[in-house]
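J.: missing the sequence, but the structure's below:
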């Protein structure tokens, strides 16, 4: 039986950061258990390869949801990283911290130490921004953040001008002083390759003698001695094995797997656990509850001018861009297809931006629902323009299907279950139409392909939303942080209520979903969580 000071479950966006920071002094021994394998995969390292990684069972949990009433009982597809780097190894790499007010909201909800001024130092510590350090951006962190502007398609400029014509300002840095406006996205890449947390953090940690990283190690449950976590039982190479923790067990398995491991360990709603054949040990009714996610919808247009379709659809176009990438590490294969976007107000009554925009100079009208084969776009010139409301009020949950640790959870998104969320989706659709009607985009739009000009009324728009919208892959809050045990899972120091020596450090602890892509704040949670753990270790 192996023994370490700290055992971390999950080598993903937060877990990799935790492993690196806990081990860098050399004082503590750290064991990381990762259910997936190595990140040395062509489709991970080449940035545009995420279209393939999204559907690769070898590096992806490939979860399906239960039929969702708000989406006309459609089942959703939820990719989650099952590999070193976790979802940071398969995502679209967009780096968005969220609005300053998001974190001040967290603090106001009873979570001291989680306001914007508290978390900004951790964002900066994690980052090296290619534009250099300033009051908001980091200059010497492990995670490299770059802009797509040098390789973005010229059509993005039409989107920016159209947005300004519609009344929205240009913003050169969504992660700086203010999030509001439109502009180029920043992404986690360096030298033309993806910058996952495996590359950023684990590449450093694995060189240390006090770090052990076990891949293809499937965690079954946390070991409890009374109300204290003492280790983890996991499967590797077909054998059940045990690793013990002298100080703490840290769950960084993400918003789906962390609550699953808690429930399999007997931590959850006792009655629900008994019904699934799990012996209840610690009553914690909020485990798996309060789940939040972003829903997005794309409008697709046929273009009068060339788009990326002409570069990436024909075989000779793929070959030419492949050669360009190999020789220069540049071009469309070196960046995300989410090249432009922004954060705007869908109506003047909003006190802060409530809508995220995506502009991609490429289209996929023949893609199966819920899939985006990004290397095979339409044979004609086209582009897509999408939106997602940033702070939905619908709440879902996850629950065990059985006591089998290899059976995925039942995921209930409960999408569009509030009038607020339905209203904002309609506003988002009208916002897309407003910007598309601006002169700068009208100059290049031949026709709206999907949903098409027949969709005009609020009722028609909402029906289209229910039929077509899908997750933007940002589930959070299933192990929510908060000041009381009755409706939260962890306290503001990320300690699991009712259990000593056990924390959750990942996006599942978000009190509310942040305004935008969730990978950057998940990494921040890893950075801050490591500091909390080290502070408590020093005072023990």
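T.: Structure's in. What do you need? Predicted model, so just to flag it, every value in this text is computed and none were measured.
J.: From here on, just use CA atoms for contacts and neighbour counts.
T.: Fine.
J.: Could you look up the SS state of residue 242?
T.: Here residue 242 is recorded as strand under DSSP: H, G, I helix; E, B strand; the rest coil.
J.: State the number of residues packed around it.
T.: 16 (other C-alpha atoms under 10 Å).
J.: these two touch, right, it and residue 230?
T.: No - assessed by C-alpha atoms under 8 Å, residue 242 is found out of contact with residue 230, at 10.2 Å.
J.: Need the overlap of contacts for these two.
T.: Counting by C-alpha atoms under 8 Å, 6 or more residues apart in numbering, residue 242 and residue 230 have no common neighbour.
J.: Put this next to the previous one:
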């Protein structure tokens, strides 16, 4: 539910990687079409000094409701003040610094706002819209076109125990996400020759980059036990059935813990967290230069941008404030309350893969994120954790905690921290780039019009087209991609013209 947008430079890098029209100017224009921000009252803003993240930049007229949760607790402010006292700065804009972040939240009904409430329900009675739930796509049926490319003739799907085919007169658009869009394309005969050969699917169109270049965000939590007399209500109360029932009843009144959200964030650079930043940068740069001839096409260009991100202080490190327990390996104790700071990794160098292991559409593909294949990712993660653990000595956090539960005092040196990270980290479920929008010679899968290379009418419109993952939770960007993709499909957007306009504006 966190509504965060990437730094301007990191969206402009889409265009630098060979995608005219995919730049910050167009991103802002399209994401604003979705945003329906409901600004907090002046009273709330005065009471919560961290609601300062240039909220004037958020669109007000879109169908997706955005707001601060009904309850901003003193504990949320305590966590942010600790980050500021530790040396970070308030966010002058939403992409770098410490601030409260809006949620996709309806402040009147106190429920989540999402694609169903914003887009489907207002349009569900339109005669040209048909939605089937639990209808699993199996493959796209294609045929050779006179121009030598592939045409999508229809889509085969399973519904209510039967296989059906819907015929396509215009475009077929995949929006199944980074985990499933490449799977559907492979089952349709599109992708790597070696992958399709192993599963017995006839190759109709070779695209070596399909299912490659996977990037993800990772996180791991550091938890402290709270003193019993500090008076803060945390999410830990909900583990108790009696308290949970009480807060469910309160939610119906627009009160209680179920009106809270995850709103405290810091986006920051490695240099702000670690004295080893320059050492890590130089070591990573040397390794990349030494191995540049071994990389698949297009990866060196991405790595050069990622090196520049470290050097310029891009906010690749994220800290998330969580008012409760969420960490490992030690479990929470009954009746205790906790506080957790997450370290999240946004600019990972490791690249994963997603590939089919069977021609049976019911069998999921193999997801291999290749976490920590590039040692720089573990280096940065370790430095982030070391910085977060030092917060225990910073007020006001140090005044309200008893002890560190996870990773725990037995985890001391860098090697032990690294082992703990590997054991307890998790995906933030932001997987991207499996159908990357890149030049075909750079292992691209779709062009700047989101059309699959070698096809006339198959497009991909989801997070899988992102060529290089950015420092933000991706929901806002998914909506922006969808809006820009809709205009492209309708013929209302010319990438080359939009790129020229952006260059003129910058000049």
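T.: That came through, no problem. Just so we're clear, the structure is a prediction, and the values are computed from it rather than from any experiment.
J.: In structure 1, what residue corresponds to residue 208 of structure 2?
T.: With TM-score structural alignment defining the correspondence, residue 208 of structure 2 maps onto residue 285 in structure 1.
J.: Next one: that match relative to residue 93 of structure 1, how far apart?
T.: 34 Å (C-alpha to C-alpha, to the nearest Å).
J.: Which one of those two is surrounded by more residues?
T.: Shown here are residue 285 of structure 1 and residue 93; by other C-alpha under 10 Å, residue 93 has more neighbours (28 against 18).
J.: hang on, that one packs against residue 190?
T.: No - Residue 93 of structure 1 lies out of contact with residue 190 (C-alpha under 8 Å); the separation is 11.3 Å.
J.: name the element the match of residue 208 of structure 2 belongs to?
T.: Assigned by DSSP states H and E, residue 285 of structure 1 falls within no helix or strand.
J.: same thing with residue 105 of structure 1?
T.: Under the criterion of DSSP H and E, residue 105 of structure 1 resides in helix 100-108.
J.: according to the alignment, that helix goes to what range in structure 2?
T.: So helix 100-108 of structure 1 sits over residues 8-16 in structure 2, by TM-score structural alignment.
J.: How far off centre is the longest helix seen in structure 1?
T.: Counting residues, the longest helix found in structure 1 (DSSP state H) is helix 519-539. Put simply, helix 519-539 of structure 1 sits 18 Å off its chain's centre (C-alpha atoms, centre = their mean, to the nearest Å).
J.: Quick one: residues in contact with it.
T.: Contact with helix 519-539 of structure 1 is made by 13-18, 21-22, 88, 94-98, 119, 122-123, 126, 247, 493-494, 505-507, 514, as judged by C-alpha under 8 Å, 6+ apart.
J.: Equivalent analysis for stretch 122-131 of structure 1, please.
T.: Applying C-alpha under 8 Å, 6+ apart, the external contacts of stretch 122-131 of structure 1 come out as 97, 136-147, 520-521, 523-524, 527-528.
J.: From those residues, keep the buried residues only.
T.: For the contacts of stretch 122-131 of structure 1, a burial check counting by 16 or more other C-alpha atoms under 10 Å picks out 97, 137-139, 141-147, 520-521, 523-524, 527-528.
J.: Any figure for the gap between the closest residue to residue 23 of structure 2 other than its chain neighbours and residue 109 of structure 2?
T.: Nearest residue to residue 23 of structure 2, sequence neighbours excluded (C-alpha to C-alpha, 6 or more residues apart in numbering): residue 12, at 4.3 Å. The gap separating residue 12 of structure 2 from residue 109 of structure 2 is 37 Å, by C-alpha to C-alpha.
J.: So which of the two has more stuff around it?
T.: When residue 12 of structure 2 and residue 109 are compared for neighbours, residue 12 comes out ahead with 20 against 14, by other C-alpha under 10 Å.
J.: Surely the more buried one is in contact with residue 21?
T.: No - if you go by C-alpha under 8 Å, residue 12 of structure 2 and residue 21 don't touch, sitting 9.2 Å apart.
J.: quick one, strands of the stretch 251-400 of structure 1?
T.: With DSSP state E, counting those that start in this stretch, the ranges of strands along the stretch 251-400 of structure 1 come out as 267-268, 282-283, 295-303, 340-344, 355-360, 382-389, 397-399.
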